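Colleague: sequence and predicted structure are below.
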Amino acid sequence: MNETTQLPYQRERFYRRDRRSVPAARRFTCEALADWGLARAGRGDDVLLCVSELATNALVHGVPPGRGFRLVLRYGGGVLRAEVHDSGGGVPRIVDVADEGGRGLLLVAALSDKWGVGEREPGKAVWCEWETAPMGQDGRHR
């Protein structure tokens, strides 16, 4: 099977509005990276930090009381994508560096190859991507 027809790997998990959700999302991501052979691909720490930032932003700014967020991880075709879906309003943006907070998305922009915000009803999905070595037919990275 060639890369263009290879289906992506996908994992997702729902987290409650709870401070323990951020480290749990980081552990979940770490397990997925290890299972997909990406833990030592050189950017694992970047991925973990970005997932932490997106999860924290969802908890602080995007998750109304009584709700939670969903973390979706996809890997296929040489691209790893992390998405955090929440039901809050607003559009996240990178703030001026002089501002007191809000540097999380600045880190995400610096550590990922791409990032953005997608609409969903209700809320939004904030995502980031990294290009990785595509897998060969034998399931190993080239």
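Modeller: Structure received. Numbering: from 1, shown residues only.

Colleague: could you use CA atoms for every contact and neighbour count after this?
Modeller: Will do.

Colleague: how much space between Thr56 and Val79?
Modeller: Distance, Thr56 to Val79, using Cα to Cα, to the nearest Å: 23 Å.

Colleague: more neighbours: which of those two?
Modeller: Shown here are Thr56 and Val79; by other Cα atoms under 10 Å, Thr56 has more neighbours (19 against 15).

Colleague: all strands of the chain, in order?
Modeller: All strands of the chain, identified by DSSP state E, fall at 9-16, 68-76, 79-86, 114-119, 124-131.

Colleague: correct me if wrong: Glu131 contacts Tyr75.
Modeller: No - counting by Cα atoms under 8 Å, Glu131 does not reach Tyr75; the two are 9.7 Å apart.

Colleague: these two: which is more packed in?
Modeller: Between Glu131 and Tyr75, Tyr75 has the larger neighbour count (other Cα under 10 Å), namely 23 against 16.

Colleague: and the gap between that one and Ser21?
Modeller: Taken as Cα to Cα, the span from Tyr75 to Ser21 is 22 Å.

Colleague: ditto for Leu33
Modeller: When Cα to Cα is applied, the distance between Leu33 and Ser21 equals 18 Å.

Colleague: next one for the comparison:
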Amino acid sequence: MASPLIEHEGVVASVAAGRVCVRITSHSACGGCRARQACGMAEAQEKIVEVATPRAAEYAPGQAVRVGVRRHAGLVAVVLAYVGALAVLLGALCTATLALGWSEGRAAAASLAAVVLYYGLLWLCRRGIEHTIQFTITKI
């Protein structure tokens, strides 16, 4: 059975009151392949994850840590970030073209505006989302 946590190893970037910022490097599926230099398909992205913890004072910049999130919370994040935006985009596009009879260009612009509003709404709700998607941090 799969682990209930999605975990990544990282390095503490900074520590603030009740929060630890961890720098992690996520690799594409082929990131560990020995032929990645030749094919050019491998990619690695550096990300900063902010972890709320009452034990933030126990961590220091440069320290190796493991950051985890429950699989369910990861799924919620994917749905909010990608599936929700796609649904808004397609819904606005269909509404604008079929129900309102707008031209394709105007409907596309309205769809993009709807997605911008969707992400703005997510940003306004970020505090509530933070309580749903909680990261854990452990020392290595």
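Modeller: Yep, that arrived. All figures in this text were calculated on a predicted structure; none of them were measured in a lab.

Colleague: please state their TM-score.
Modeller: TM-score for the superposed chains, counting by TM-score structural alignment, normalised by the length of structure 2: 0.30, backed by 52 aligned residues with a Cα RMSD of 2.9 Å.

Colleague: which strands or helices does the longest strand seen in structure 2 pack on?
Modeller: For structure 2, the strand that runs over the most residues, judged by DSSP E, is strand 5-16. Secondary-structure packing of strand 5-16 of structure 2 (3 or more Cα pairs under 8 Å, 6 or more residues apart in numbering; DSSP states H and E): strand 19-27, strand 64-70, helix 71-78.

Colleague: got the angle for the shortest one vs helix 71-78?
Modeller: Same thing as strand 64-70 of structure 2. Using axes from the mean of the first three to the mean of the last three Cα atoms, to 10 degrees, the inter-axis angle of strand 64-70 of structure 2 relative to helix 71-78 is 80 degrees.

Colleague: strand 64-70 of structure 2 vs strand 5-16, what angle?
Modeller: 130 degrees.

Colleague: next one: the last one
Modeller: Following the same axes, to 10 degrees, one obtains 70 degrees for the angle between helix 71-78 of structure 2 and strand 5-16.

Colleague: list the contacts of the helix or strand that comes right after helix 71-78 of structure 2.
Modeller: Using DSSP states H and E, the next helix or strand after helix 71-78 of structure 2 towards the C-terminus is helix 84-94. By Cα atoms under 8 Å, 6 or more residues apart in numbering, the list of residues contacting helix 84-94 of structure 2 from outside reads 107-108, 110-112, 114-115, 118-119.

Colleague: return the subset of those lying in helices.
Modeller: Assigned to helices by DSSP state H, the following of these qualify: 107-108, 110-112, 114-115, 118-119.

Colleague: considering those, which possesses the most neighbours?
Modeller: When these are compared by neighbour count (other Cα under 10 Å), Ser111 ends up highest, at 22 neighbours.

Colleague: mind checking how far that one is from His8 of structure 2?
Modeller: Per Cα to Cα, Ser111 of structure 2 is found 35 Å from His8 of structure 2.

Colleague: Thr25 of structure 2 now?
Modeller: Here the criterion is Cα to Cα. By it, Thr25 of structure 2 lies 8 Å from His8 of structure 2.

Colleague: again, but for Val78 of structure 2
Modeller: When Cα to Cα is the yardstick, Val78 of structure 2 and His8 of structure 2 sit 17 Å from each other.

Colleague: compare those two (neighbour count), which wins?
Modeller: For the pair Val78 of structure 2 and His8, the greater number of neighbours falls to His8 (15 against 12), based on other Cα under 10 Å.
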